[in-house]
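K.L.:
how would this look folded up:
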Amino acid sequence: MQTTASPALSSSARLPAGVLAALLCCYFVWGSTYFAIRVALQSFPPFFQMGTRFLLAGALLALWTAWRGRDRGRAGFPTALQWRNALVVGALMLGGGMGLIATASQGVGSGLIATCVASVPLMVTGWGLLWGRRPGRWELSGVCLGALGVVLLMRGESFSASPASMACVLVSTACWSLGSVLSTTRFPLAPGAAGFSSEMLCGGAVLMAVSLVLGERPAWPAGAAPVAAWLYLVVFGSLVAFSAYMYLLAHASPALASSYAFVNPAVALALGSVLAGEALSAREGWACAVILAAVGLILIGQGRRRRG
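P.N.:
All right, here's what the predicted structure looks like:
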């Protein structure tokens, strides 16, 4: 969120083990979380679901960080400035990004959402313009082609049936991309797990504040399937995969870190089709293909820029 993912995998022998493990985690675990979000929505409303998910995951990770820091003779907690940065990045990536994804999941299939999120590299390129990063020829072609894909999606059946949900997906992607850019430029987080946990705690607090304002109420008693899906999101979607993504942002190029965008749709579409009977219309299928091709052009351009 397929062909362009292969270079990353074919060069896996040259990748550090930590980067390779983080890549595989983002590729496959995140592809399955879109379906898990839909299942959890049966009992947990969008912002409540995401807020409790990230607060618990962030608290567990913070406790582990504190224990490890004590064992090594240091506190291991972010500074006041790093907490501020965590609030900004967490509000964007988790508050806006994940909160709106869960909201959109009420009206749009998980496979289509994953494909829309595949435009993250395109959005990252666009936000980069604000910091003086002019796109090259390949990247500019990708941006134009991606815009065409978005237009095709907006004319598809899913957008007509639920324009609000599709708008949530697009705004969510913009927020997530901006947060990703800021976390590596203007608002760096604390190193390692301390930074990951602070972002999840701050983002979770923002999500719960929005949930409170919206008056969301979970269904009690919660069903077994929604609870299992929520626990899966806490452990694998947040503690494992989200931490892996933040690790990639700090230890790999933006293009490689965002290459998960190619694999996620395939995983999400497969799970949605097999487990929930989701399907794409012909127009939406073409739009998804156009968006993935656009992201491919951007990644090619970024690769050439690094080699140049």
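
K.L.:
contacts and neighbour counts: CA atoms only from here.
P.N.:
Will do.

K.L.:
May I see the buried residues of whichever strand or helix holds Ser273?
P.N.:
Take DSSP states H and E as the rule and Ser273 turns out to sit in helix 260-276. Burial within helix 260-276, assessed by neighbour count using 16 or more other Cα atoms under 10 Å, is assigned to 260-273.

K.L.:
The structure of the following sequence is requested for comparison with the preceding one:
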Amino acid sequence: MSTALPLSHRALACAVAVIWGVNFLAIHLSLQQFPPLFLVALRFALLAVPTLVLVPRPRVPARWLVGYGLGFGVLQFSFLYSGMAAGMPAGLASLVLQASGPITLVLGAVLLREKVLPRQWTGVAVAGCGMAVVGVARAGGAELLPYLLVLLGALGWALGNLSSRLAAPPNPLHLTLWMSVVVPVPMLVLSLVVEGPDAILRSLATSLTTAAVPAWAGLAYTVVIGTVVGSGIWTWLLARHPAGVVGPFSMLVPVVGMLTAGVALGERPAPLELVGGFVVVAGVLLGAGRGRRVSVPPAAAPVEVPASCAEVAVDDLRRDLEGVEEPHDVVAEV
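P.N.:
Reported below is the predicted structural model:
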């Protein structure tokens, strides 16, 4: 792995941040047509069908594949889409979802007994303070519930991260794609129970009209560009560079998300929300920073002894042992 990012790889990392930042605008457009839980089922169904046909199943334990799908797919997007449908601005949602990083760190320490450096705990504390500031800014009436829903989405993402880590897939992109196979059925059942069949049928009945074109365009962007292209490039970068080098580029996602939502939707975050967002980004970057590298000398290569040398040594030993009682056991051990 290379610890230095070439300019072209930096450009790719920035491109992924732009793709994922615009993804929140695409979700907003799709939510104008479909109920949030049904939209999650539809999104992953469109991804699951070609995955089953074209992508080999990753060689990981089924429990971690299912756990990744339930955490990353079901929990994260159920709460994220529900929060945005309830009024969470797209740009601010892209920011609050970044809480998954610090939450993953805490859960990894508690559940997996992973070692956490003091600097990382400091980053968690700083990011937590930033989230609290954003929460205070949105504490007025109906604005708090959407914020809490998106925050629960970040928790779902963190749980999915733990399952992905335990799965240790040889090809992470295959795991990301196969995760989509887990999501559609439970999400469809959840949508039928919570949203009801009438809401689903109404959204489908008007889905072929001109007014529904932006929703389908947003859904296509989310599936093809956001998931396949974005995740594909990101996985390619992580295979060539340490996560601590590539990961900080994800902090550009909320920047792009908020700028895109501001231009396309006219969203204007409150000053306190911007302050909290800045603190969150600072905390995540602090926690993701790389510690001091310790140089470990390479192990010496084993010395191969020619067979002829070994035979000479055994012959010498035989001569030395002449006259010794029962020497064969000694030679046999050699």
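
K.L.:
TM-score of the superposed pair?
P.N.:
For these two chains in superposition, a TM-score of 0.81 is obtained (TM-score structural alignment, normalised by the length of structure 1); 282 aligned residues with a Cα RMSD of 2.6 Å.

K.L.:
still on that earlier bit, tell me which other helices or strands the helix holding Ser273 of structure 1 touches.
P.N.:
Helix 260-276 of structure 1 is packed against helix 5-10, helix 17-40, helix 110-117, with contacts defined by 3 or more Cα pairs under 8 Å, 6 or more residues apart in numbering; DSSP states H and E.

K.L.:
That one vs helix 110-117, what angle?
P.N.:
Helix 260-276 of structure 1 runs at 170 degrees relative to helix 110-117, counting by axes from the mean of the first three to the mean of the last three Cα atoms, to 10 degrees.

K.L.:
who's in contact with helix 260-276 of structure 1?
P.N.:
Helix 260-276 of structure 1 is contacted from outside by 1-2, 4-5, 23, 26-28, 30-35, 109-112, 114-115, 117-121, 278-279, 292, using Cα atoms under 8 Å, 6 or more residues apart in numbering.

K.L.:
mind listing what's buried in the next helix or strand after it?
P.N.:
Counting by DSSP H and E, the next helix or strand C-terminal to helix 260-276 of structure 1 is helix 282-307. For helix 282-307 of structure 1, burial by neighbour count (16+ other Cα under 10 Å) applies to 284-288, 290-302.

K.L.:
Repeat that for stretch 202-217 of structure 1.
P.N.:
Those would be 202-211, 216, for stretch 202-217 of structure 1 by 16+ other Cα under 10 Å.

K.L.:
Same check on stretch 121-130 of structure 2?
P.N.:
Within stretch 121-130 of structure 2, the residues that count as buried by 16+ other Cα under 10 Å are 121, 123-130.

K.L.:
Read off where it ends up in structure 1.
P.N.:
Aligned using TM-score structural alignment, stretch 121-130 of structure 2 spans residues 140-149 in structure 1.

K.L.:
distance from the matching stretch to structure 2 after superposition?
P.N.:
For stretch 140-149 of structure 1, the mean deviation from structure 2 after alignment is 1.2 Å (mean Cα distance after the TM-score superposition for structure 1).

K.L.:
Same question for stretch 287-296 of structure 1.
P.N.:
Mean for stretch 287-296 of structure 1 is 0.7 Å (mean Cα distance after the TM-score superposition for structure 1).

K.L.:
residues in structure 2 aligned with that stretch?
P.N.:
Counting by TM-score structural alignment, stretch 287-296 of structure 1 corresponds to residues 276-285.

K.L.:
how far does the matching stretch sit from the chain's center?
P.N.:
Computed by Cα atoms, centre = their mean, to the nearest Å, the separation of stretch 276-285 of structure 2 from the middle of its chain amounts to 18 Å.

K.L.:
Next up, the contacts around the residue nearest to Cys288 of structure 1 when sequence neighbours are not counted.
P.N.:
In space, and not counting its chain neighbours, Cys288 of structure 1 is closest to Thr115: 6.0 Å by Cα to Cα, 6 or more residues apart in numbering. Contacts for Thr115 of structure 1 (Cα under 8 Å, 6+ apart) come out as 1, 261, 264-265, 288, 291-292.

K.L.:
now do Gly97 of structure 1
P.N.:
Contacts of Gly97 of structure 1 (Cα under 8 Å, 6+ apart): 171-176.

K.L.:
Return a PyMOL selection command for the buried portion of the residues you listed.
P.N.:
In PyMOL, this line selects whichever of the contacts of Gly97 of structure 1 come out buried by 16+ other Cα under 10 Å:
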select buried, resi 172+173+174+175+176
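
K.L.:
Show me which of the contacts of Gly97 of structure 1 is closest to Met98 of structure 1.
P.N.:
Ser172 (6.8 Å; Cα to Cα).

K.L.:
The closest one: what secondary structure?
P.N.:
helix (DSSP: H, G, I helix; E, B strand; the rest coil).

K.L.:
which one is it nearest to, not counting chain neighbours?
P.N.:
Gly97 (4.1 Å).

K.L.:
And the one you found, what's its match in structure 2?
P.N.:
Gly97 of structure 1 maps onto Gln76 in structure 2, by TM-score structural alignment.

K.L.:
what about the helix holding Ser273 of structure 1, distance to the chain center?
P.N.:
14 Å.

K.L.:
Ser162 of structure 1 -> structure 2?
P.N.:
Counting by TM-score structural alignment, the partner of Ser162 of structure 1 is Glu143.

K.L.:
That match against Pro89, yeah?
P.N.:
No - if you go by Cα atoms under 8 Å, Glu143 of structure 2 and Pro89 don't touch, sitting 9.9 Å apart.

K.L.:
still on that earlier bit, how about the residue nearest to Cys288 of structure 1, what's its match in structure 2?
P.N.:
Using TM-score structural alignment, Thr115 of structure 1 lines up with Leu95 in structure 2.

K.L.:
any idea how far Arg268 of structure 2 is from Ala17 of structure 2?
P.N.:
Ala17 of structure 2 is 21 Å from Arg268 of structure 2, where distance means Cα to Cα, to the nearest Å.

K.L.:
what's the answer for Leu252 of structure 2, then?
P.N.:
18 Å.

K.L.:
Gly247 of structure 2 now?
P.N.:
Applying Cα to Cα to Gly247 of structure 2 and Arg268 of structure 2 gives a distance of 27 Å.

K.L.:
mind checking the SS state of Gln106 of structure 1?
P.N.:
coil.

K.L.:
Apart from its neighbours in sequence, what residue is nearest the spatially most central residue of structure 1?
P.N.:
The centroid of structure 1 falls nearest to Trp176 when counting by Cα atoms, centre = their mean (6.5 Å). Closest residue to Trp176 of structure 1 apart from its sequence neighbours, by Cα to Cα, 6+ apart: Met93 at 4.2 Å.
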